[in-house]
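S.K.: coords please:
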Amino acid sequence: GYARSTRTAAQAHEERVGVCRDFAHLAITLCRCMNIPARYVNGYLGDIGVPADPAPMDFSAWLEVFLDGKWYTFDPRHNTPRIGRIVIARGRDATDVPLLHSFGPHRLSLFKVWTHEQEGNLFNPPYHGIDRTVSAQMLA
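M.R.: As a prediction, this is how the structure comes out:
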């Protein structure tokens, strides 16, 4: 798909195209229609444990869903468990946590992010309960 900042969740569903933000918004909307708490997450998605993508790493978006007392990570764009996610922010939707607030012209010259898997359990996430990424196939 392609990015369009004005695309709504309903339009992403109808058009069947979009980017990670659109699919996250659609999944959040569906969860909330069923009274399941869900929140939007943006950050970087590393390529640990999956074939390297020839395109440079970019920002990504996914969602977290509160089920049975725990927050679980879902990624409707990639729909596969992944490690190496780097969370930048969490909010109700993308307007809560934009990657950039800007007035006037701006230009991003370059950014690079590297993710490397470490041996052992060197880091415990500060958000207790966010303990695994789940794919749709795992729930079936």
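
S.K.: When you work out contacts or count neighbours from here on, use the C-alpha atoms and nothing else.
M.R.: Will do.

S.K.: Report the contact partners of the nearest residue to residue 92 once chain neighbours are set aside.
M.R.: With CA to CA, 6 or more residues apart in numbering as the criterion, residue 92 has its nearest non-adjacent residue at 5.1 Å, and that residue is residue 39. Residue 39 makes contact with 28, 63, 64, 65, 90, 91, 92, 93 under the criterion CA atoms under 8 Å, 6 or more residues apart in numbering.

S.K.: 10 Å - rerun?
M.R.: 24-25, 27-29, 31-32, 62-66, 71, 73, 90-94 (CA atoms under 10 Å, 6 or more residues apart in numbering).

S.K.: What of residue 11?
M.R.: Residue 11 neighbours (CA under 10 Å, 6+ apart): 17, 18, 22, 26.

S.K.: Residue 136: which of these is nearest?
M.R.: residue 26 (14.4 Å; CA to CA).

S.K.: Looks like the closest one contacts residue 76 (just checking).
M.R.: Yes - if you go by CA atoms under 10 Å, residue 26 and residue 76 touch, sitting 8.9 Å apart.

S.K.: for this structure, longest strand please?
M.R.: strand 38-48 (DSSP state E).

S.K.: what's the burial count for the nearest residue to residue 1 once chain neighbours are set aside?
M.R.: Nearest residue to residue 1, sequence neighbours excluded (CA to CA, 6+ apart): residue 18, at 4.4 Å. By other CA atoms under 10 Å, 20 other residues sit near residue 18.

S.K.: Check for me that residue 18 belongs to a helix.
M.R.: No - the assignment for residue 18 (DSSP: H, G, I helix; E, B strand; the rest coil) gives coil, which keeps it out of a helix.

S.K.: from what I can see it touches residue 3, true?
M.R.: Yes - applying CA under 10 Å as the test, residue 18 and residue 3 come out as touching, 6.3 Å apart.

S.K.: and for comparison, fold this next one:
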Amino acid sequence: MKLRIGYELDYDFPQPTPMILMLHVHFSRVSELDEPDHMRLDPPVRVSAYRDGFGNWCSRLVAPQGRVRISADAVINDSGLPETIRHDAGQVPVELLPEECLVFLLASRFCDSDRLLDLAWQLFGHVLPGAPRVQAICDFVHQRIAFDYNDASVTRTASEAYREGRGVCRDYAHLAIAFCRAMNIPARYCTCYLGDVGTPPPFPPGDFAASFEAYLSGGWEMFDPRNNVPRVGRVLIARGRDAADVAITTTFGPNTLVGFRVWTDEVIEA
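M.R.: So this is what the prediction gives:
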């Protein structure tokens, strides 16, 4: 299956403004692109690039004063199959974890697992360690949080999401990650493209999606507490400790986002 993926972000800047963008398809899937996801800027602006500490590809620029459009449009190959989870995957003892996993056991800006430690063990301590425990966490979070775009908050932590019982996909991911870390399961936040392939209409407006990966025996496994069902066509963009590490745009000055469009659509081939 082929997917057309892309975005258009329209900003209004009252003055020249530095930006960091994290919008390219993750390096682990670049080889599956039929058309590169080149970033386009209108008006044209010089862009430099670097890799952050988690291996994500980042773009750096200074947006000029006035209206600026940032966009990309590409085609990527996908299996077309629903995601699979190894339900028999076990939990890896902390002392046997690879060193690169250890940072994903620690509390972070939005995944304040230290505040949820006792609650996590009360809720999930009786569940079989490994994939069953992570799935139990996803089931709980899926039921605990009511999804509403109007409830989005850029400052809400995992513990606040638990108390308030509302939020958007990043809040589902943050709470599940925090519970996993409290249970000694490494978990990392993922920003992705995710369309509606294989789901019934009506379809919501396109957007980027948050999910997370948990480290179990055999490696990292993707989980999605927001949807909590296997999905088709998830395309990874970036990974980090939480949303602060993988913001799609970070601006260093005043601005107004005046237009936002994201697409992840199946390409129907004749």
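
S.K.: before we move on, the earlier item: which part of structure 2 matches the longest strand of structure 1?
M.R.: Aligned using TM-score structural alignment, strand 38-48 of structure 1 spans residues 187-197 in structure 2.

S.K.: Ok, stretch 15-23 of structure 1 next?
M.R.: Against structure 2, stretch 15-23 of structure 1 falls on residues 164-172 (TM-score structural alignment).

S.K.: how about the strands in structure 1?
M.R.: Counting by DSSP E, the strands of structure 1 are 38-48, 59-67, 70-74, 83-91, 133-134.

S.K.: just checking, what packs against the shortest one?
M.R.: Other helices and strands packing on strand 133-134 of structure 1, by 3 or more CA pairs under 10 Å, 6 or more residues apart in numbering; DSSP states H and E, are strand 70-74.

S.K.: what about the residue nearest in space to the middle of structure 1, distance to residue 102 of structure 1?
M.R.: Closest residue to the average C-alpha location of structure 1: residue 62 at 1.9 Å, with CA atoms, centre = their mean. Distance, residue 62 of structure 1 to residue 102 of structure 1, by CA to CA, to the nearest Å: 23 Å.

S.K.: What of residue 30 of structure 1?
M.R.: Counting by CA to CA, the gap from residue 30 of structure 1 to residue 102 of structure 1 is 31 Å.

S.K.: Among these two, which residue is more densely surrounded?
M.R.: Neighbour count, other CA under 10 Å: between residue 30 of structure 1 and residue 102, residue 30 has more, with 14 against 7.

S.K.: Burial check on the equivalent of residue 68 of structure 1 over in structure 2, number of neighbours?
M.R.: In structure 2, residue 68 of structure 1 lines up with residue 217, judged by TM-score structural alignment. Using other CA under 10 Å, residue 217 of structure 2 has 17 neighbouring residues.

S.K.: Residue 26 of structure 1 too?
M.R.: Neighbours of residue 26 of structure 1 (other CA under 10 Å): 19.

S.K.: who's in contact with it?
M.R.: Taking CA under 10 Å, 6+ apart, one finds 8, 9, 10, 11, 12, 13, 20, 32, 76 in contact with residue 26 of structure 1.

S.K.: Now render the contacts of residue 11 of structure 1 as CSV, adding distance to residue 43 of structure 1.
M.R.: Output for these, formatted as CSV (distance: CA to CA, whole Å):
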residue, distance to residue 43 of structure 1
17, 21
18, 18
22, 15
26, 18
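
S.K.: could you list every residue that touches the corresponding residue of structure 1 for residue 152 of structure 2?
M.R.: Using TM-score structural alignment, the partner of residue 152 of structure 2 in structure 1 is residue 3. Applying CA under 10 Å, 6+ apart to residue 3 of structure 1 gives the contacts 17, 18, 19, 20, 21, 22.

S.K.: which one of those residues is nearest residue 115 of structure 1?
M.R.: Out of these, the member with the shortest distance to residue 115 of structure 1 (by CA to CA) is residue 20, at 19.6 Å.

S.K.: Tally up the residues packed near the closest one, please.
M.R.: With other CA under 10 Å as criterion, residue 20 of structure 1 counts 22.

S.K.: now swap in residue 93 of structure 1 and tell me
M.R.: Neighbours around residue 93 of structure 1, by other CA under 10 Å: 19.

S.K.: That one and residue 114 of structure 1, how far apart?
M.R.: 26 Å.

S.K.: And the residue sitting furthest away from the middle of structure 1, how far from residue 98 of structure 1?
M.R.: For structure 1, the residue at maximal distance from the C-alpha centroid (CA atoms, centre = their mean) is residue 104, at 27.6 Å. Using CA to CA, we find residue 104 of structure 1 at a distance of 16 Å from residue 98 of structure 1.

S.K.: swap in residue 50 of structure 1?
M.R.: With CA to CA as the criterion, residue 50 of structure 1 and residue 98 of structure 1 are 27 Å apart.
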